[in-house]
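*Asks:* what's the 3D shape of this:
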Amino acid sequence: MSDHKNYLRAIRLINIEDDKCDFETGKIPIRQHINANYFFAQTDVSTLEKIPHPAPRRQYVITLKGKLKFEVSNGNTFIIEPGVILIANDTLGFGHTWEIIDGNEWERIYIPLEADADDYFTAD
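*Replies:* You can find the predicted model right below:
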């Protein structure tokens, strides 16, 4: 990708048929203003690790520390670590699971998106 300095790597969770979800890889532009009103930090990993769940809302998930393996409900997997932005857009159905694969911490920032906000994701 010749324009990699103008984008951040991203993975977007998406709803597909039969109440399942999948993901797509791509990018989001840097210096892009996002239509969001608040954000919050999270470090707890005990509540949802390895438990299937959809995203509670459309949101960016910015990993600060940790390396995780996500599995979507159709069986596909991917790795999230600092430097890769997760866009959780799988708000229906069975959703996804995750587990920490390096260490025992996951520090992250959630940025909920307004209902009609563009997520600025471009698929590979």
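*Asks:* From now on I want contacts and neighbour counts done on CA atoms only, so please keep to that.
*Replies:* OK.
*Asks:* OK, contacts around the residue most central in space within the chain?
*Replies:* Compute the mean C-alpha point of the chain, and by Cα atoms, centre = their mean the closest residue is Leu86, 2.4 Å away. Applying Cα atoms under 8 Å, 6 or more residues apart in numbering, one finds that Leu86 lies in contact with 10-13, 60-62, 80.
*Asks:* So it: helix, strand or coil?
*Replies:* Remark: Leu86 carries the secondary structure label strand [criterion: DSSP: H, G, I helix; E, B strand; the rest coil].
*Asks:* To compare against the first, here's the next sequence to fold:
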Amino acid sequence: MIRCVRIWTAEDGDSHFQDGHVDLSRGERGDSLSAVLGAAGVSFRETKAGGAFAWHDAPVRQLVLTLSGTLEFVTRSGGRFTIRPGDVLLAEDTAGTGHFWRLVDDQSWRRAYVILAPDARVPFVAAAPAT
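*Replies:* You can find the predicted model right below:
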């Protein structure tokens, strides 16, 4: 299972997040596979250990694939979540109060940004609510 955290702007104007995973219900040769989704572009970025980024919105609807580094994300309402290597962030909070992040380990944050096509349907499956 590939962990995915979705962050979006709710009707209250604040960023909210939901933990889940990428749907890998298809497959062949014993592999699990997601549906193909459209992308408009891909870029790579590296931030040195200790880095942070003040309050901001996602510039576009995108997937952020973390290759190295561990980050804490915070929303204005006080929500917090951690992203680790191998996690996917589905960033959809392109308006509103935004979020900030900071690196919490001694690694650089190496990541790939996948800018989603306007009609891309991301195979995100929300985690079941805790009981």
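*Asks:* sorry, back to before: what's the farthest-apart pair in the contacts of Leu86 of structure 1?
*Replies:* Comparing all pairs in the contacts of Leu86 of structure 1 by Cα to Cα, the longest separation belongs to Leu13 and Ile62, at 13.9 Å.
*Asks:* before we move on, back to that, quick one: map the residue nearest to the centre of structure 1 onto structure 2.
*Replies:* Matched to structure 2 by TM-score structural alignment, Leu86 of structure 1 sits across from Leu89.
*Asks:* returning to that earlier point: what separation do you get for the residue nearest to the centre of structure 1 and Ile28 of structure 1?
*Replies:* Computed as Cα to Cα, to the nearest Å, the Leu86 of structure 1 to Ile28 of structure 1 distance reads 10 Å.
*Asks:* try Ala10 of structure 1
*Replies:* Counting by Cα to Cα - Ala10 of structure 1 and Ile28 of structure 1 are separated by 6 Å.
*Asks:* Quickly list what's touching both of the two.
*Replies:* Between them, Ala10 of structure 1 and Ile28 share the contacting residues Phe121, judged by Cα under 8 Å, 6+ apart.
*Asks:* name the helices or strands packed onto whichever strand or helix holds Trp55 of structure 2?
*Replies:* Assignment of secondary structure by DSSP states H and E places Trp55 of structure 2 within strand 52-56. The helices and strands touching strand 52-56 of structure 2, judged by 3 or more Cα pairs under 8 Å, 6 or more residues apart in numbering; DSSP states H and E, are strand 99-103.
*Asks:* what range in structure 1 matches the strand it packs on?
*Replies:* Strand 99-103 of structure 2 corresponds to residues 96-100 of structure 1 when matched by TM-score structural alignment.
*Asks:* Quick one: map Tyr38 of structure 1 onto structure 2.
*Replies:* Under TM-score structural alignment, Tyr38 of structure 1 pairs with Gly41 in structure 2.
*Asks:* How about its match: what's its closest non-neighbour residue?
*Replies:* Nearest non-adjacent residue to Gly41 of structure 2, counting by Cα to Cα, 6 or more residues apart in numbering: Ile115, 5.2 Å away.
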